[in-house]
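>>> below is the structure, and that's it, no one-letter string:
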């Protein structure tokens, strides 16, 4: 009985395994790109590329700038120097434009994260960066920084336009609150909207909720004017978003409204609470 010979690999069109060239030498393909652990800076670079390359960012901040600068310029042109109240500051007239400019900022904050869940892009994002906390942190940092810079440019320009057109008493603290203070507050509201978008994962629902959060307390307070619920009306007037934003311009809607630092503390606390909840639920929910 003879033992059948082993067929040569080329007999059936198969590929023979490569012969080792030395003890311990690695065979196969080796990537020329060095491998390293992903960091927060990598996530920040990725989120910056995303936010600056989508049209919604350009449109949202473009509308914000148009509202803040456009309304401020119209007010400056419509009013004359004699129309300014004695001892008043023209900077306070920028309040209306900033209040309306918050709307596109909130919309962009929601869409920064909820749009990825709507399109399924979040799966690709989490494949590239499996750490969900790192992804959310990168989105929050990039969005907050960009919102602060754009808001600071808008508020500084409209303040300069109003002061140059109408004049009036203007001090360094007024400039600081109406530019830096307002910009920080707007960035916090945008972060709060991003947290709501991360929790709900639905763009339309999150945007609607944010609009109600900004406007509903003030509307309810107006309807409670002729009711026995005077205490509730006062509370809503003091702590509504328009009233808190007005304190930075010295135009609070209630006599005992919180000051600038207190308004920043309230909005910062709410933002930290809901962002913390979003971080907590990120790893406990499906994509």
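Sure, I can see it. As the structure is a computational prediction, the values presented were derived from the model and not from experiment.
>>> from now on I want contacts and neighbour counts done on CA atoms only, so please keep to that.
Noted.
>>> touching, residue 95 and residue 247? I think so.
No: look at residue 95 against residue 247 with CA atoms under 8 Å: they stay out of range, at 9.7 Å.
>>> residues making contact with stretch 214-228?
By CA atoms under 8 Å, 6 or more residues apart in numbering, the surrounding residues in contact with stretch 214-228 are 230, 232-234, 236-237, 240-242.
>>> return the member of the residues you listed nearest to residue 276.
Using CA to CA, residue 241 comes nearest to residue 276 of the contacts of stretch 214-228, at 21.3 Å.
>>> give me the number of residues near the residue nearest to that closest one when sequence neighbours are not counted?
Spatial nearest neighbour of residue 241, excluding adjacent residues (CA to CA, 6 or more residues apart in numbering): residue 214 at 5.4 Å. Neighbours of residue 214 under the rule other CA atoms under 10 Å: 18.
>>> measure residue 214 to residue 255 for me?
Going from residue 214 to residue 255 by CA to CA, to the nearest Å gives 20 Å.
>>> what of residue 263?
As judged by CA to CA, residue 263 and residue 255 stand 14 Å apart.
>>> neighbour count winner among these two?
Applying other CA under 10 Å to residue 263 and residue 255 shows that residue 263 carries more neighbours, namely 22 against 10.
>>> got the contact list for the more buried one?
Residue 263 touches 244-245, counting by CA under 8 Å, 6+ apart.
>>> please give the centre-to-centre distance between the helix or strand containing it and its chain.
Using DSSP states H and E, residue 263 falls within helix 260-282. Averaged C-alpha coordinates place helix 260-282 at 13 Å from its chain's average position (CA atoms, centre = their mean, to the nearest Å).
>>> buried sites along that helix?
Buried residues in helix 260-282, counted by 16 or more other CA atoms under 10 Å: 260, 263-264, 267-268, 270-272, 274-275, 278-279, 282.
>>> pick the one among those closest to residue 74.
For the buried residues of helix 260-282, the nearest to residue 74 is residue 260 (26.6 Å; CA to CA).
>>> quick check: that closest one touching residue 246?
No: with contact defined as CA under 8 Å, residue 260 and residue 246 do not form a contacting pair (9.2 Å).
>>> alright, now check it against this:
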């Protein structure tokens, strides 16, 4: 008579770990295999770390942000140097810090492009499926992308605008009788940086809504450039109010407010352009979240 078969002895468990219970094939516990590796639920911090790793690994990040810094600092410096060489003492009128406006306006374009690519490129390559497999919470993915992108672009824009403002003040400070107030400094550096970084978030939301890089980039460029151009062709009495509204609330005009421009009695003043773009971006991000949760990857 053969002896009944018995399960093999359990292997010794590592120190501090409960021994695994042996079982024959077909007699696995109801819960299935339990990995000895500790597993915890992913958090927003994990998603932020992953998104930071991705955005700093993309070549498009280096090229777009490098172009933005070159344009903002380069054009701002060039305008300041040219103005310094062609003006005499006490011959500069207006806000000195406003000489950085053109550089910021042009440097905004590659930044908006990066905002779109931050999420639309994953849909184009299919990487979004891997991202959502690792982090099934789509709101967490969108929030992590928004936090990483906003923080990165805000810091770099603040550095660039501060350097240009210091250069403008250093070169032109003795060419005008008007000083630079603290509020002008804050609006031309902190205010501009918040406005531009929030516009970048808007482009990220548009990229999530359209899921097409070329279409979303074209849409953002149209949002920046078309309203001022269309207003030039609305000179007849019937459409003149529409043209005035387009130029008053266009992105270039609102950006100019931070450099001391006045858009008339009906136009935004002070920090109003920032509140406007924050409201529009919040609505767009809400639409992007709804789109991500209701549509397949």
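Received, thanks. What you see is a predicted model, and the numbers here were worked out from it, not measured in a lab.
>>> narrow the contacts of stretch 214-228 of structure 1 to just the buried residues.
233-234, 236-237, 240-242.
>>> one step back: redo the buried residues of helix 260-282 of structure 1 as JSON lines? Include distance to residue 150 of structure 1.
Formatted as JSON lines, the buried residues of helix 260-282 of structure 1 follow (distance: CA to CA, whole Å):
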{"residue": "260", "distance to residue 150 of structure 1": "20"}
{"residue": "263", "distance to residue 150 of structure 1": "21"}
{"residue": "264", "distance to residue 150 of structure 1": "18"}
{"residue": "267", "distance to residue 150 of structure 1": "19"}
{"residue": "268", "distance to residue 150 of structure 1": "19"}
{"residue": "270", "distance to residue 150 of structure 1": "22"}
{"residue": "271", "distance to residue 150 of structure 1": "20"}
{"residue": "272", "distance to residue 150 of structure 1": "22"}
{"residue": "274", "distance to residue 150 of structure 1": "24"}
{"residue": "275", "distance to residue 150 of structure 1": "22"}
{"residue": "278", "distance to residue 150 of structure 1": "25"}
{"residue": "279", "distance to residue 150 of structure 1": "26"}
{"residue": "282", "distance to residue 150 of structure 1": "29"}
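>>> any chance you could map the helices in the stretch 101-250 of structure 2?
101-125, 127-134, 138-172, 182-186, 192-210, 213-231, 240-248 (DSSP state H, counting those that start in this stretch).
>>> can you list those in TSV and add distance to residue 48 of structure 2?
Shown next, in TSV, are those (distance: least, CA to CA, whole Å):
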stretch	distance to residue 48 of structure 2
helix 101-125	13
helix 127-134	12
helix 138-172	5
helix 182-186	29
helix 192-210	15
helix 213-231	22
helix 240-248	37
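>>> the closest residue to residue 99 of structure 1 other than its chain neighbours and residue 36 of structure 1, how far apart?
Nearest residue to residue 99 of structure 1 in three dimensions, chain neighbours excluded: residue 242, at 6.8 Å (CA to CA, 6+ apart). Computed as CA to CA, the residue 242 of structure 1 to residue 36 of structure 1 distance reads 48 Å.
>>> now do residue 54 of structure 1
29 Å.
>>> looking at these two now, which is surrounded by more residues?
It is residue 54, of residue 54 of structure 1 and residue 36, that has more neighbours when counted by other CA under 10 Å, with 11 against 6.
>>> which position in structure 2 pairs with the more buried one?
For residue 54 of structure 1, the aligned position in structure 2 is occupied by residue 58, per TM-score structural alignment.
>>> please report how far its match lies from residue 120 of structure 2.
13 Å.
>>> kindly report the same for residue 229 of structure 2.
When residue 229 of structure 2 is compared with residue 120 of structure 2 (using CA to CA), they lie 28 Å apart.
>>> show me what residue 262 of structure 1 lines up with in structure 2.
Per TM-score structural alignment, residue 262 of structure 1 is aligned with residue 272.
>>> and its match, how far from residue 257 of structure 2?
Taking CA to CA as the measure, residue 272 of structure 2 falls 9 Å from residue 257 of structure 2.
>>> can you check residue 134 of structure 2 too?
43 Å.
>>> more neighbours, these two?
residue 257 (25 against 13).
>>> so what does the more buried one match up with in structure 1?
Match for residue 257 of structure 2 (TM-score structural alignment): residue 247.
>>> for burial, what's the neighbour tally of residue 135 of structure 2?
The number of residues packed around residue 135 of structure 2, counting by other CA under 10 Å, is 19.
>>> list the contacts of the counterpart of it in structure 1.
Here residue 135 of structure 2 is matched to residue 129 in structure 1, going by TM-score structural alignment. Applying CA under 8 Å, 6+ apart to residue 129 of structure 1 gives the contacts 38, 43, 135.
>>> nearest residue to residue 47 of structure 2 in space, please, no chain neighbours.
Nearest-residue entry for residue 47 of structure 2: residue 144, 5.8 Å, with adjacent residues in sequence omitted and distances by CA to CA, 6+ apart.
>>> map the one you found across to structure 1 for me.
Under TM-score structural alignment, residue 144 of structure 2 pairs with residue 138 in structure 1.
>>> before we move on, what about residue 226 of structure 2?
With TM-score structural alignment as the criterion, residue 226 of structure 2 matches residue 216.
>>> test my guess that the match of residue 257 of structure 2 contacts residue 262.
No: counting by CA under 8 Å, residue 247 of structure 1 stays clear of residue 262, with 9.9 Å between them.
>>> circling back to that earlier point, contacts only, for the residue nearest to residue 47 of structure 2.
Counting by CA under 8 Å, 6+ apart, residue 144 of structure 2 has contacts 44, 47-48, 51.
>>> show the buried residues in those residues.
Among those, those buried by neighbour count (16+ other CA under 10 Å) are 47-48, 51.
>>> as a markdown table, these with distance to residue 126 of structure 2 would be great.
Output for these, formatted as a markdown table (distance: CA to CA, whole Å):
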| residue | distance to residue 126 of structure 2 |
| --- | --- |
| 47 | 18 |
| 48 | 20 |
| 51 | 16 |
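>>> now the residues you listed in CSV, with secondary structure?
Listed next are those as CSV, based on DSSP: H, G, I helix; E, B strand; the rest coil:
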residue, secondary structure
47, helix
48, helix
51, helix
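>>> from those residues, which single one is nearest residue 153 of structure 2?
The nearest member of those to residue 153 of structure 2, counting by CA to CA, is residue 51 at 14.1 Å.
>>> so the closest one touches residue 146, yeah?
No: using CA under 8 Å, residue 51 of structure 2 makes no contact with residue 146, being 9.4 Å away.
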